[in-house]
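Asks: Got a sequence here, can you build the structure:
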Amino acid sequence: MSDLLILDPRPLRDLLDIGAGPELVQELIGLLKEDAPPRVASVQAALAAGDAATAIQEAHQLKGALGNLGLQKFADLAAQIEVHAREGRLDPARGLAGLLPAAYEEALVALESAFPEP
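Replies: Below is the predicted model:
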């Protein structure tokens, strides 16, 4: 996981290159701020309760949203949690889920640095 970029700016730059305004990128960052913390909490709560199905669903949704924003390292973490949960290995998934809040903060800093508000 450490070899992955925190942020690959290409997906969002591609949006700008095809004519999307910077306000769309800011809206996407805002959606991440709204969506990611509750999903992170949901993954952690599901794993704590031994609810693999919910953990899988939430981690999968998180992985997709993060990947679309180019947040490779954070998306990979969610993907690893999803795989562990699918395989019934909840203890490793729980350990990785403990890293999610820091990954979120790291991703947000990278996004806001690369795409500052106008």
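
Asks: switch to C-alpha atoms for all contacts and neighbour counts from now on
Replies: OK.

Asks: separation between E106 and L7?
Replies: From E106 across to L7, the span is 9 Å (Cα to Cα, to the nearest Å).

Asks: Sequence B follows; please return its structure for comparison with A:
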Amino acid sequence: MDFHNIESFLSIDTNEAEALGRLMADTLRSDLGKIRRGIRDNDLESIAFVAHSIKGAAGNLGFERLSELAAVMETRAREGRLDGLGDLILEMQTLLEELEVSLAGR
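Replies: Now for the predicted structure:
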């Protein structure tokens, strides 16, 4: 993920895109922690809620892959399934790291 995607997706300037990218990175980092706690505590409702939030925010900023992953996670959690959530978290973590690299290389 590259914060410049936000710039082109929303037709905003680089500074605004960077600010939104930083907000997304901070929020996603926190949300992944919440999901990990939800898995640990078997709190499927919490996982679904956080995944839904990620899905919407990522979609609104043009991060399609992240939104897709969150949608899968939300669906599984609502179905009462924890299987495969670890893999989804790993891919989301990789996307977060890509975003952080793009912000550092601004």
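
Asks: Stretch 45-53 of structure 2 against structure 1, how far on average?
Replies: When structure 1 is superposed, stretch 45-53 of structure 2 averages 0.5 Å from its matched positions, counting by mean Cα distance after the TM-score superposition for structure 1.

Asks: Just tell me the aligned range of that stretch in structure 1.
Replies: The alignment of stretch 45-53 of structure 2 onto structure 1 (TM-score structural alignment) covers residues 53-61.

Asks: If we ignore the residues flanking it in sequence, what's nearest P92 of structure 1?
Replies: H84 (6.7 Å; Cα to Cα, 6 or more residues apart in numbering).

Asks: cool, Y104 of structure 1 as well?
Replies: F74 (6.9 Å).

Asks: Neighbours of the corresponding residue of structure 2 for that neighbour, how many?
Replies: By TM-score structural alignment, F74 of structure 1 lines up with L66 in structure 2. L66 of structure 2 has 22 neighbours, counted by other Cα atoms under 10 Å.

Asks: mean distance, the top helix by length along structure 1 to its aligned residues in structure 2?
Replies: Across structure 1, the longest stretch assigned as helix under DSSP state H is helix 22-48. For helix 22-48 of structure 1, the mean deviation from structure 2 after alignment is 1.0 Å (mean Cα distance after the TM-score superposition for structure 1).

Asks: Which other helices and strands does that helix contact?
Replies: Helix 22-48 of structure 1 sits against helix 52-69, helix 90-97, helix 100-114, with contacts defined as 3 or more Cα pairs under 8 Å, 6 or more residues apart in numbering; DSSP states H and E.

Asks: re the thing from before, give me the more crowded residue out of E106 and L7 of structure 1.
Replies: L7 (22 against 16).
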